[in-house]
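>>> here are the coordinates; sequence isn't available:
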């Protein structure tokens, strides 16, 4: 399997993270790259760089207003007297239809859902190339590869069409799926991150040409809280094309795999001919977020179950945070898939 990465993704180095009113270092550290690269190589992946497909595939999902914001906000922020080192919102509109301010502070509040997506000097460059990595992976599948792994970092599944959130800026998995759709394929997005892929759901919620399926910790008491409930099924033409499978905190291998079977059945029913896996490894029992209790061998079973679809599959990296087993869990998923 080919694995794609670009060195410019190192440039995003967030410092700020707030949880329960306490400011802490961000869990989405560049050091994740080292562990994930080692995990991909241990799975036998051949590492390669990515192509630059330009802004078109990104702008297919993200508004030009938002993309201009991402490209320019850091420089604008630095012109604010006594501004902090990173762009962090402190005020938000009540609705997406509220007035769009000219102020950098106001626009930060409009385009950043929370304080977990600080924008630093290298954020736009890293996010751009993270998306290009996913696009290259999609192109490999369209050209006939059975599977590929996109080491996309920063991750993407919490990013809406015009809003960052939860460590995410550009929706890499969604961009890859849209790229595949534009090439005449019928993609399904399978999100196995412990957190609901709310941005992905939001982007495709009223569409019937991309299926979105997410297994995640019950958001009643878990991020992202407001999205990811079982009754969110899509709307308009998209009604019935979004499936959420919220699971209790502490869900183990057996219960997880049982729900995964439901997700895979829905993908078959959709008639997908390609799958984009939003690969969060934070369902691991030792992940810092402590949402699920999936084991390292359990990830191999997840990979094997996905391989059972017998469809071209792009794994796009989402969550999975610094712990000793992070690379091993990636190896487990990819080898489980390859061996099936």
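Looks like it arrived, so ask away. Only a predicted model underlies this, so the values are computations on that prediction, with no experimental measurement involved. Numbers count the residues shown, from 1 in each chain.
>>> When you work out contacts or count neighbours from here on, use the C-alpha atoms and nothing else.
OK.
>>> Which other helices and strands does the longest helix seen in the chain contact?
Identified as the longest helix of the chain according to DSSP state H is helix 123-142. Packing contacts for helix 123-142, counted by 3 or more C-alpha pairs under 8 Å, 6 or more residues apart in numbering; DSSP states H and E, involve strand 2-4, strand 147-150, helix 172-182, strand 313-317.
>>> Need the residues that contact the first one.
Think strand 2-4. With contact meaning C-alpha atoms under 8 Å, 6 or more residues apart in numbering, strand 2-4 is reached by 40, 45-50, 133-134, 136-137, 147-151.
>>> take the one below as the second:
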């Protein structure tokens, strides 16, 4: 198992977010990554694979916006972090928008995901961390790699940010893996919250399987996506599988649903698995409501490892910071199963 981390991800330090109608300290802090890094030990530094893999997934104008948003916010004589407050919920269309307030609304969907001075640097190196983990697997250094990414990515869509996410690391890795001829590629998202951005990016894609086990969006963020009847559209119909579960779900109820997800992945003929892992399934997470003990997280990892697939694991959520490193270490230890240097065969 290769662990990949880049300290430049720590440059992303928003001060606060709007949560449940009030300002609160930003949950997705650098302390999360530092806790995980301390628990996991030595890590490989991220290589720079440039913008091309990002452009394969994200809209060019959106990428340009992320790079200048905070600068333009400051230029407009604003203080603090850039954050949207007006969103085009109907007749969303391409417009020549110059005011930073308008562009923030155009390229975001919530008020919990500010853009700070170091956000682009952090997000860029988060994506490069994920790509480096893929490269370790693709070149045969290891069959299982863990990308310690922050900010996370699975809520970010092709041209929007939200849910603490700016660049969709899992989607970037999946698209790059396919570009390298490593498919069929499947994405399994086991974060507490639905990976709406990942789903959206591949929703009409016949050649990318997205499977998500998450809290029922009828009660939990992101509310509008992740319902069981969302199965893809057009050529992609049938390549999205959502398995929402009620608050209070523990391992006993979760395990058979995981088996259903893994069966779909093996039936698809998957040759490389991208795992979006969120430690917010843990019972002590402050913003989530599953009831996993640490040993349950280990069992989750063992079940996934038993597929025998090469796996690139991408860190997503998890906000019980004092416990976070331990909770991540148990799944990386579980995924060590069958870890031997083998080159992934190209199709």
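Everything's here; your move. It should be emphasised that the depicted structure is a prediction, and the values quoted were computed from it without experimental measurement.
>>> before we move on, the earlier item: could you dump the helices and strands packed on helix 123-142 of the first structure into TSV and include distance to residue 111 of the first structure and mean neighbour count?
Shown next, in TSV, are these (distance: least, C-alpha to C-alpha, whole Å; neighbours: other C-alpha atoms under 10 Å):
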stretch	distance to residue 111 of the first structure	mean neighbour count
strand 2-4	28	23
strand 147-150	26	28
helix 172-182	17	26
strand 313-317	23	28
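>>> Of all the ones you listed, which one is nearest residue 84 of the first structure?
Taking C-alpha to C-alpha, helix 172-182 is the member of these nearest to residue 84 of the first structure, at 27.8 Å.
>>> what stretch of the second structure does that closest one fall on?
Structural correspondence for helix 172-182 of the first structure: residues 169-179 of the second structure, per TM-score structural alignment.
>>> quick revisit: so which of the helices and strands packed on helix 123-142 of the first structure comes closest to residue 96 of the first structure?
Taking C-alpha to C-alpha, helix 172-182 is the member of these nearest to residue 96 of the first structure, at 20.7 Å.
>>> That closest one packs against which elements?
Other helices and strands packing on helix 172-182 of the first structure, by 3+ C-alpha pairs under 8 Å, 6+ apart, are helix 56-59, helix 123-142, strand 187-191, helix 198-204, strand 274-279.
>>> So the residue lying farthest from the centre of the first structure: helix, strand or coil?
Most distant residue from the mean C-alpha position of the first structure: residue 81, 34.1 Å away (C-alpha atoms, centre = their mean). Secondary structure state of residue 81 of the first structure, per DSSP: H, G, I helix; E, B strand; the rest coil, is coil.
>>> what about it, distance to residue 294 of the first structure?
Distance, residue 81 of the first structure to residue 294 of the first structure, using C-alpha to C-alpha, to the nearest Å: 47 Å.
>>> swap in residue 46 of the first structure?
Residue 46 of the first structure is 27 Å from residue 294 of the first structure, where distance means C-alpha to C-alpha.
>>> Of those two, which one has the most company?
More crowded of residue 46 of the first structure and residue 294, by other C-alpha atoms under 10 Å: residue 294, with 25 against 14.
>>> Now which residue in the second structure aligns to residue 70 of the first structure?
Alignment note (TM-score structural alignment): residue 70 of the first structure maps to residue 66 of the second structure.
>>> residues touching that match, list them.
Going by C-alpha under 8 Å, 6+ apart, residue 66 of the second structure touches 115, 120.
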